[in-house]
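> Provided below for reference: sequence and predicted model.
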Amino acid sequence: MKKLRLGILISGRGSNLNALIGACQRNNFPAGIAIVISNKSDAEGLENAKKARIKTKVIQHKDYPDRETFDREIHNCLMSENVDLICLAGFMRLLSKWFVEKWPNKIINIHPSLLPSFKGLNATSQAIKSGVKVSGCTVHFVVPEMDEGPIIIQAAVPVLNNDNTETLSARILAAEHKCYPKAVEIIARKQISFSNQKANKQNNYTSRNSLFNPPID
């Protein structure tokens, strides 16, 4: 089976990049990282990629007159590396409609909430303020509208009474590090199909158990 070639876009430390690097180093993982691109030259994730002997490139948005011109440069770079799937891993730029439509169902993103709840920035703070008892993370396909697109995988994380943004974010991030590689694996193994603008996975779950918070005896 040919391994899926990933292009990872980052802007900072790239902790989800590290999770993907670790997954791709497993012999049986069906994907490999072709290139890591950052819009910031000082992004910590670039050094992590270099240590793993992964090709990196800096394409700074400030060097381009508008968003689409910047996106075209990223597009050309990804095409030159024969990328099959783009993973946004803390990439803090909105992609243009032109770019997204060039890569239909080939861009995925991870968001720190159970979408469609708490879209946009500060999702964990939104969850804390709302008083929800369960939050989590979502990996989804990218469409022109922000934090929309078919959902691939989600993880539920309980919100504790003494949680603040930092403590809840840390637990959600740990879940992200498991979800993102799994989402890539699902796509690479062609275990997903589309209907009515939804992504449907084969063998969707193995347990019907529910998460209760607070717990029910």
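Received it, and whenever you're ready, just let me know what you need.

> When you work out contacts or count neighbours from here on, use the C-alpha atoms and nothing else.
Fine.

> Packing partners of the longest helix seen in the chain?
Ranked by residue count and defined by DSSP state H, the top helix of the chain is helix 165-188. For helix 165-188, the contact count by 3 or more Cα pairs under 8 Å, 6 or more residues apart in numbering; DSSP states H and E identifies helix 15-24, strand 31-38, helix 123-130, strand 134-141, strand 151-158 as packing neighbours.

> Next up, a structure to set beside the first:
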Amino acid sequence: MTRLAVFASGKGSNLARILAACQQGTIAGSVVLVVCNEPGAGAVGIARMAGIPVLIADHRDYPSRVAHERAIVHALDEHQVILVVLAGYMRLLSPFLLGYLYDPRMKQSRVISIHPTDPALYQGPAGYAWAIATGQTATAVTVQYVDEGMDTGRIILQEAFAVLLEDTVETLKARGQAIEHRLFPRAIQHVVDRMGSRLSCAAS
């Protein structure tokens, strides 16, 4: 079973779906740690209700980004985390943390994230608002690997859907999040399978 850490900053709706997918066996792994930089985030309560260890690492309490990430690395080591999943984590990861998680077999870091649009068109967290403001007729939910850029990593899975004439940011976000909750567990399992095949090749 692949040991996962989920990083979150908000309500934790994707965290809840990931936990359910692990329990149902849709993901061949288990969440062994939740990392949150916002002490009052809903994700903290979801993790604690599930009995999962939580590291609350408020970045404002650290003198530098690297100091903040050193505390995170210590927790990842302690819990023997294999794959990091960014589920609404509102911080860019530095080269220090990405380097710690770099896997030479995969030729990239063992970190994935979800993005509420096509990252070729828009980078940043406000994808649903961007789609409405710019009059897009379609948008997408994207799961991708994380690199040192903003939403520039290789795409794992992507699902497009229509932006309706009557859509508001709220209605578009509701439909998009329904796709997020379905697509994210599939993408995580895809990566778990890929990591397993890489390990098998290395051992043979």
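Arrived safely. Bear in mind the structure is a predicted one, so any value in this text is a computation, not a measurement.

> corresponding residues in structure 2 for the longest helix of structure 1?
On the basis of TM-score structural alignment, helix 165-188 of structure 1 is assigned to residues 169-192 in structure 2.

> right, and the helices and strands packed on helix 165-188 of structure 1 - which one's nearest residue 51 of structure 1?
helix 15-24 (10.5 Å; Cα to Cα).

> what's the angle between the closest one and helix 165-188?
40 degrees (axes from the mean of the first three to the mean of the last three Cα atoms, to 10 degrees).

> Out of the helices and strands packed on helix 165-188 of structure 1, the one nearest residue 48 of structure 1 is which?
helix 15-24 (7.3 Å).

> who are the neighbours of the closest one, in terms of helices and strands?
Against helix 15-24 of structure 1 (3+ Cα pairs under 8 Å, 6+ apart) you get strand 31-38, helix 44-51, helix 165-188.

> now the angle from the first one to helix 44-51?
Between the direction of strand 31-38 of structure 1 and that of helix 44-51, the angle (the same axes, to 10 degrees) works out to 140 degrees.

> check the fit of strand 31-38 of structure 1 onto structure 2 and give the mean distance.
Here the mean offset of strand 31-38 of structure 1 against structure 2 after fitting is 0.7 Å, by mean Cα distance after the TM-score superposition for structure 1.

> again with the longest one
Superposed on structure 2, helix 165-188 of structure 1 shows a mean distance of 0.7 Å to its aligned residues (mean Cα distance after the TM-score superposition for structure 1).

> Quick check: buried residues in stretch 67-87 of structure 2?
Residues of stretch 67-87 of structure 2 classed as buried: 68-69, 72-73, 75-76, 81-87 (neighbour count, 16 or more other Cα atoms under 10 Å).

> Can you tell me which of these is nearest residue 95 of structure 2?
residue 69 (10.2 Å).

> any idea how far that closest one is from residue 63 of structure 2?
Counting by Cα to Cα, to the nearest Å, the gap from residue 69 of structure 2 to residue 63 of structure 2 is 11 Å.

> in what helix or strand does the corresponding residue of structure 2 for residue 98 of structure 1 lie?
Alignment of residue 98 of structure 1 against structure 2 is given by TM-score structural alignment, with residue 96 as its counterpart. Using DSSP states H and E, residue 96 of structure 2 falls within helix 95-100.

> what's the helix or strand following that helix packed up against?
Going down the chain from helix 95-100 of structure 2, the next helix or strand is strand 102-103, by DSSP H and E. Contact partners of strand 102-103 of structure 2 among helices and strands, from 3+ Cα pairs under 8 Å, 6+ apart: strand 108-109.

> The corresponding residue of structure 1 for residue 77 of structure 2 and residue 73 of structure 1, how far apart?
Using TM-score structural alignment, the equivalent of residue 77 of structure 2 in structure 1 is residue 79. From residue 79 of structure 1 across to residue 73 of structure 1, the span is 10 Å (Cα to Cα).

> picking up where we left off before, what angle separates the longest helix of structure 1 from strand 134-141?
Relative orientation of helix 165-188 of structure 1 versus strand 134-141 (the same axes, to 10 degrees): 40 degrees.

> what does the following helix or strand past helix 165-188 of structure 1 rub up against?
Later in the chain than helix 165-188 of structure 1, the nearest helix or strand by DSSP H and E is strand 192-195. Strand 192-195 of structure 1 is touched from outside by 186, 199, 200, 201, 202, with contacts defined as Cα atoms under 8 Å, 6 or more residues apart in numbering.

> Just the closest of these to residue 125 of structure 1, please.
For those, the nearest to residue 125 of structure 1 is residue 199 (27.8 Å; Cα to Cα).
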